[in-house]
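Chemist: attaching a predicted model along with its sequence, questions to come.
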Amino acid sequence: MAQQGSGQQAADEEPLEFTDDTVDAAERELAHRERGTARPITVVGNPVLHKRCRDVTEFGPELAALVDDMFASQRAAEGVGLAANQIGVDLRVFVYDCPDDDGVRHVGVICNPVIDELPAEQRRLDDSNEGCLSVPTAYASLARPDYAVCRGQDLEGKPIVVRGTGYFARCLQHETDHLEGYLYIDRLAKRDRKDALRQMAEGTPRYETVPND
């Protein structure tokens, strides 16, 4: 993808075993959410959304508590993915509770995520609509690969590799973009970006947001 961070691994390198993030998905999400507290969502224009986040280097109780709050915030906002900077935290971690195109539920957390670059022959683009909790009430068509491999670390700092197709692939790419300091509207043509911001200005968020000064 354009403007990804450094340190990407090529898709043809020896992969780690893919993480099965579908096992006990509902139970794991509920446990995180019940321990956490929902926080308001930052919106486009907030400086924390427009810069690359700091790497996660400490894997302990503070990170675990943050992730619990992120799951609670994601559910309160009825989202399928949430990056730490969307609740004002400058840290490279995101959570997700997202179905794939077959309706299979994926739940997990990825620290320091990197999206593999796909060979040209494997890049099949899906131009479905995309939305973002940080651009509330707005949607726009955006072409992204319909398959994604995301490498990172779990809450204990252990390496993980998550793969997704369709809607879930879009989620993995969208949330990784957030931690690089990009919103999906930054990938749109100028006219489409302007239209998304108009939709946001005319709409009313269904969840609490952080007003920009």
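Modeler: Alright, I've got the coordinates. Bear in mind that the values here come from a model prediction, so they are computed numbers and not experimental data.

Chemist: hey, let's count contacts and neighbours off CA atoms from now on
Modeler: OK.

Chemist: contact partners for the closest residue to R75 other than its chain neighbours?
Modeler: Spatial nearest neighbour of R75, chain neighbours left out: R33 (7.7 Å); criterion: CA to CA, 6 or more residues apart in numbering. Contacts for R33 (CA atoms under 8 Å, 6 or more residues apart in numbering) come out as D68, D69, M70, F71, A72, R75.

Chemist: buried stuff in the host helix or strand of the second one?
Modeler: If I follow you right, that is D69. Using DSSP states H and E, D69 falls within helix 61-76. Residues of helix 61-76 classed as buried: 63-64, 66-76 (neighbour count, 16 or more other CA atoms under 10 Å).

Chemist: packing partners for that helix?
Modeler: If contacts are counted by 3 or more CA pairs under 8 Å, 6 or more residues apart in numbering; DSSP states H and E, helix 61-76 sits against helix 25-35, strand 81-83, strand 93-99.

Chemist: which one of these lies nearest to E202?
Modeler: Among the helices and strands packed on helix 61-76, the nearest to E202 by CA to CA is strand 81-83 (23.2 Å).

Chemist: quick one: secondary structure of H178?
Modeler: Look at H178: counting by DSSP: H, G, I helix; E, B strand; the rest coil, its state is helix.

Chemist: alright, now check it against this:
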Amino acid sequence: MTENLLLTAADIFATLVFATTGALVASRKEMDLFGFMWLAAATGVGGGTLRDLLLGVPVFWVVDPWPLAICLGVAVLLHFTASRVQSRMHLILWMDAFGLAFAATAGTVKALEFGAGGLVAVVMGVFSGSLGGILRDLLGQEPSIILRREVYMTAAALGASTVVLTRLAGAQDWLAALLGFVLALALRSAAIRWSLALPVFRPRAGRDYS
């Protein structure tokens, strides 16, 4: 029961935060109310939908429509209030960090609960944490967040790996999820604050055959 409550709470928080970022992008693009709803819903439930489809389990918002209702409610609210937010891009980045941490943790925990191995669970966590932001940027015609140099998917992988490793070490589920969330959020927050980035590929000059 505790595990189910933990997973449900993480899913709801991730949905709420990602839906908010989707609606804020819609406000930047000056969309109508249905545009707000579309972006909020796609961002809010996108990652969890892919996770459940890959795991072969019922999609969470089809079984219980509350997450979808939350997305639509957030969209309607922000359609009338988003203009009061002075720095929407700054807010989007920080809320996205929370959504990433929540979703990566929830995705990993759910994969483990349904019998996935450690590596598969980590990949599910990364998918869950990153897909919502990818869909938001794609649909909102924003530069994709995964193409920016700051650490992003690495933070999701860190959180997911922490959940798996701490559970293998015998930690209780709630503690593993909490540690995963904290570390993912800390790394992503540090990346935003100090523009942290991993080394990137540098192509070498081709050979001169002349």
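Modeler: Nice, thanks for sending it over. Not measured: the values here are computed from a predicted model.

Chemist: TM-score for the pair, please.
Modeler: After superposition, the two chains reach a TM-score (TM-score structural alignment, normalised by the length of structure 2) of 0.28; 109 aligned residues with a CA RMSD of 6.2 Å.

Chemist: can I get the contacts of R33 of structure 1 in TSV including distance to L172 of structure 1?
Modeler: Converted to TSV, those look like this (distance: CA to CA, whole Å):
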residue	distance to L172 of structure 1
D68	19
D69	19
M70	16
F71	16
A72	19
R75	17
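
Chemist: greatest separation within those: which pair is it?
Modeler: Maximum pairwise distance among the contacts of R33 of structure 1 (CA to CA): 10.9 Å, between D68 and R75.

Chemist: how about the strands in structure 1?
Modeler: Using DSSP state E, the strands assigned to structure 1 run over residues 41-42, 81-83, 93-99, 105-115, 125-126, 129-132, 135-141, 144-145, 147-153, 159-165, 209-210.

Chemist: which of these sits closest to Q199 of structure 1?
Modeler: Among these, strand 135-141 comes nearest to Q199 of structure 1, with 5.1 Å by CA to CA.

Chemist: so which bits of that closest one are buried?
Modeler: V135, P136, T137, A138, Y139, A140.

Chemist: over to stretch 156-175 of structure 2?
Modeler: Residues 156-164, 166-167, 173-174 are the ones in stretch 156-175 of structure 2 that count as buried (16+ other CA under 10 Å).

Chemist: and what of stretch 184-194 of structure 2?
Modeler: Applying 16+ other CA under 10 Å to stretch 184-194 of structure 2 flags A184, L185, A186, L187, R188, S189, A191, I192 as buried.

Chemist: how far off centre is that stretch?
Modeler: In terms of CA atoms, centre = their mean, to the nearest Å, the centre of stretch 184-194 of structure 2 is set 14 Å apart from its chain centre.

Chemist: ok, A103 of structure 2 - contacts?
Modeler: A10, D11, A14, G47, G48, G125, S128, G129.

Chemist: and if you look at R105 of structure 1?
Modeler: Residues in contact with R105 of structure 1, defined by CA under 8 Å, 6+ apart, are T22, A25, D97, C98, P99.

Chemist: how far away is the third one from R75 of structure 1?
Modeler: To R75 of structure 1, D97 of structure 1 is 9 Å away according to CA to CA, to the nearest Å.

Chemist: hmm, back to that, find the pair from the buried residues of strand 135-141 of structure 1 with maximum spatial separation.
Modeler: Using CA to CA, the two most remote members of the buried residues of strand 135-141 of structure 1 are P136 and A140, lying 11.8 Å apart.

Chemist: show me where structure 2 has helices.
Modeler: Counting by DSSP state H, structure 2 has helices at residues 2-28, 33-55, 60-63, 66-81, 88-113, 118-139, 153-168, 173-194.

Chemist: between the buried residues of helix 61-76 of structure 1, which sits nearest R193 of structure 1?
Modeler: Distance to R193 of structure 1 across those (CA to CA) is lowest for Q74, with 24.0 Å.

Chemist: give me the spatial nearest neighbour of that closest one, chain neighbours excluded.
Modeler: Using CA to CA, 6+ apart, the nearest residue to Q74 of structure 1 is L82, at 6.0 Å.
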